[in-house]
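1. Provide a 3D model corresponding to the input given below.
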Amino acid sequence: MLTGERSVSQTGIDAVALKPKECDVRMALETPFDTVAIDYEGREYLPDADVLRELADDREVRLTTPVRADGFDPTGDDELWEWIPEGVRRVLVAGHAAYLTESEAGRAVSPRLAAGIERAPDAWVGTEGIERVALAVGGTQYELLSRRTESNLRALRATGYDGEIAVYAPTVLSDDEDEILDAVGAYAARRRPVAKALPEGAETDSNAADRARDVLGAAVRDYALVGSVERVREQVSTLKEAGADVIVGYPARGVEEFVE
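-> This is a model prediction of the structure:
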């Protein structure tokens, strides 16, 4: 738990993202954020409808909905569209292959995102791997923080794009390098440019050494918000100056770090 100047509310982060596989998403009620985004980690980890209603009574709730998955497909099997309680908004995503069957993963993304936006015009649209498609269908663009995010934001705004942009970022409120690597080292290592730069078989947590530690030390700062509250506040400010409207922080060391 953070207090005083170490409070997460001092970072400028606007919303919290939670993974139902990791925690009781009702913990969002103990954070200072008015908006909570709930990640999708497979149907077995969907929160109960009553839990979503409880959250929606007090917060803006956005539930990640993979448009290619059975139940969430707005052009086919859509039983879960009606299951989602009234007042719970959506984050439309193509869906990570790890949470889709082979058949689901083979479905076309574009028509399903377009149909989803038609049914839920206030949805955010996840851009990971489908940036052009997401931009074409409209809605709030939901970007995953990367080394290109700042330049991409500036380029979009320079072209006259005036739609809302939200940025998702794993967050670690610590200056301790070992703590940072333990929390987001493996996450950063999965990004393609980082994976290419890492020595084969290298450790990706606090055990990383030599070149691997150097690569990861830079990468975690490209793909996550890390450091003191003041340092994270500076990173958030830079992103907003570049054109981001909403910064969504995922507490990579556990939701307790965001509790006040």
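2. Every contact and neighbour count from this point should use C-alpha atoms.
-> Will do.
3. And the helices in the protein?
-> 49-56, 79-83, 102-105, 110-119, 131-137, 149-158, 177-189, 192-197, 210-223, 229-242 (DSSP state H).
4. which of the ones you listed is buried the deepest?
-> The highest average neighbour count among the helices of the chain, using mean count of other Cα atoms under 10 Å, belongs to helix 177-189 at a mean of 21.
5. tell me the angle of that one relative to helix 210-223?
-> 80 degrees (axes from the mean of the first three to the mean of the last three Cα atoms, to 10 degrees).
6. what helices or strands is helix 177-189 leaning on?
-> With contacts defined as 3 or more Cα pairs under 8 Å, 6 or more residues apart in numbering; DSSP states H and E, helix 177-189 has these neighbours: strand 165-172, helix 210-223.
7. hmm, try it at 10 Å
-> Counting contacts by 3 or more Cα pairs under 10 Å, 6 or more residues apart in numbering; DSSP states H and E, helix 177-189 packs against strand 165-172, helix 192-197, helix 210-223, strand 225-226.
8. need the ones you listed in CSV with distance to residue 9, can you?
-> Below are those laid out as CSV (distance: least, Cα to Cα, whole Å):
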stretch, distance to residue 9
strand 165-172, 13
helix 192-197, 30
helix 210-223, 20
strand 225-226, 14
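9. I'd like to know which of these is closest to residue 155.
-> Residue 155 sits nearest to strand 165-172 of all the helices and strands packed on helix 177-189, at 12.7 Å, using Cα to Cα.
10. what's the spacing between the residue most central in space within the chain and residue 77?
-> Nearest to the mean C-alpha position of the chain, by Cα atoms, centre = their mean, lies residue 168 at 3.7 Å. For residue 168, the distance to residue 77 equals 28 Å [Cα to Cα, to the nearest Å].
11. Same question for residue 246.
-> 31 Å.
12. How about residue 97?
-> Taken as Cα to Cα, the span from residue 97 to residue 77 is 18 Å.
13. Here is a second sequence; please produce its structure as well for comparison:
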Amino acid sequence: MLTSSHAVTRTGLDAVALKPTECDVRRALELPFETVTIDFEGREHLPGRETIAELAAKKSLRMTIPVRADGFDPLGDDSLFDRLPEDAGQVLVAGHPAYLSKKEKSRAIAPRLGRALDRAPDAWVGTEGVERIATATGATQFELLSRSTDHELRALRAAGFEGTIAVYAPTVLTDDENVILDAVGEYVARRKPVARALPEDGKTDARAVERTRTVLSKASRDFALVGTEAEIGARVSELKDAGADIVVGYPARGVEPFLG
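-> As a prediction, this is how the structure comes out:
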């Protein structure tokens, strides 16, 4: 839910996602969103309990919880849950491999999601890499935007899924192609279908040229929300028409463009 007349309100975004390695997450208090999620980027970057408590008291806060990671493992070391006040919600995810040890990556996901949902039944569940398991929980589905998201949303609704669906997307509030590629070019280049289509050794930022630039520009619109407020607003409307209930934007250029 948007709570002010900031320019970003014209995008129709419902929530914002912040990364603690990129900004002071307290900046969420300056943003015109009631709902805030904080991404997990390793336990060393987890905000302190006082910060989490302050945000949870003033916003509808959700912390991303990698259920295989030490400290958040509901079947093992769960000591980091002490950082979370009762009013902080959760987004349960398998966990990005970059932030997990070899041992953590080997842990079974399904039983950990089940146990975590027993403890936090109102948690959202990230679907990336575990789509069937996530759907089976019946919890709010937390989808990462892709070129197939619209189709998958319609299929879920047609199959009778009545739960809440949230879609997460890197967001770039500009129609300047160079700025867009600097913000999300590297990100979209890592997505498997894009990586397969890219020529070898091409630059993946504003320096991209020829076919590399063409592929990245198209992929930026498939895997991220980019453009003017009106253009992003139109795309958000398409996602909601397809079945999304909540669209969460990650400010890929930092929080400043979301403040103007």
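14. before we move on, the earlier item: what's the counterpart of the residue nearest to the centre of structure 1 in structure 2?
-> Alignment note (TM-score structural alignment): residue 168 of structure 1 maps to residue 168 of structure 2.
15. Now tabulate the helices of structure 1 in JSON lines and tack on distance to residue 164 of structure 1.
-> Formatted as JSON lines, the helices of structure 1 follow (distance: least, Cα to Cα, whole Å):
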{"stretch": "helix 49-56", "distance to residue 164 of structure 1": "22"}
{"stretch": "helix 79-83", "distance to residue 164 of structure 1": "24"}
{"stretch": "helix 102-105", "distance to residue 164 of structure 1": "28"}
{"stretch": "helix 110-119", "distance to residue 164 of structure 1": "14"}
{"stretch": "helix 131-137", "distance to residue 164 of structure 1": "11"}
{"stretch": "helix 149-158", "distance to residue 164 of structure 1": "10"}
{"stretch": "helix 177-189", "distance to residue 164 of structure 1": "26"}
{"stretch": "helix 192-197", "distance to residue 164 of structure 1": "27"}
{"stretch": "helix 210-223", "distance to residue 164 of structure 1": "21"}
{"stretch": "helix 229-242", "distance to residue 164 of structure 1": "11"}
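16. Residue 43 of structure 1 is nearest to which of those helices?
-> helix 79-83 (10.1 Å).
17. I'd say residue 171 of structure 1 and residue 187 touch.
-> No. Using Cα atoms under 10 Å, residue 171 of structure 1 is not in contact with residue 187, being 11.4 Å away.
18. Overlap in contacts, those two.
-> Common neighbours of residue 171 of structure 1 and residue 187 (criterion: Cα atoms under 10 Å, 6 or more residues apart in numbering): 220, 223, 224, 252.
19. Count the residues that sit near the last one.
-> The one in question is residue 252 of structure 1. Look at residue 252 of structure 1: counted by other Cα atoms under 10 Å, it has 23 neighbours.
20. same deal with the third one?
-> When counting by other Cα under 10 Å, one arrives at 27 neighbours for residue 224 of structure 1.
21. What's the separation between it and residue 89 of structure 1?
-> Distance check for residue 224 of structure 1 against residue 89 of structure 1: by Cα to Cα, it reads 25 Å.
22. can you check the second one too?
-> Shown here: residue 223 of structure 1 relative to residue 89 of structure 1, a distance of 26 Å by Cα to Cα.
23. can you check the first one too?
-> Here the criterion is Cα to Cα. By it, residue 220 of structure 1 lies 30 Å from residue 89 of structure 1.
24. How about residue 141 of structure 2: what's its closest non-neighbour residue?
-> residue 165 (4.7 Å; Cα to Cα, 6 or more residues apart in numbering).
25. Run through the residues that contact that neighbour.
-> Counting by Cα under 10 Å, 6+ apart, residue 165 of structure 2 has contacts 124-125, 139-143, 153, 156-157, 240, 243-247.
26. Likewise for residue 189 of structure 1?
-> By Cα under 10 Å, 6+ apart, the residues touching residue 189 of structure 1 are 195-198, 202-205, 212, 215-216, 219-220, 223.
27. From the residues you listed, pick the one nearest residue 48 of structure 1.
-> residue 223 (31.0 Å).
28. Count the neighbours of the residue nearest to that closest one when sequence neighbours are not counted for me.
-> Using Cα to Cα, 6+ apart and skipping the chain neighbours, the partner closest in space to residue 223 of structure 1 is residue 146 (4.6 Å). Close neighbours of residue 146 of structure 1, defined as other Cα under 10 Å, add up to 19.
29. what sits against residue 146 of structure 1?
-> Counting by Cα under 10 Å, 6+ apart, residue 146 of structure 1 touches 152, 167, 168, 169, 188, 191, 219, 220, 221, 222, 223, 224.
30. can you list the residues you listed in a markdown table and add distance to residue 115 of structure 1?
-> Listed next are the contacts of residue 146 of structure 1 as a markdown table, based on distance: Cα to Cα, whole Å:
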| residue | distance to residue 115 of structure 1 |
| --- | --- |
| 152 | 26 |
| 167 | 23 |
| 168 | 24 |
| 169 | 27 |
| 188 | 33 |
| 191 | 30 |
| 219 | 36 |
| 220 | 36 |
| 221 | 36 |
| 222 | 33 |
| 223 | 31 |
| 224 | 32 |
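31. between the residues you listed, which is closest to residue 105 of structure 1?
-> The closest of the contacts of residue 146 of structure 1 to residue 105 of structure 1 turns out to be residue 191 (Cα to Cα; 20.1 Å).
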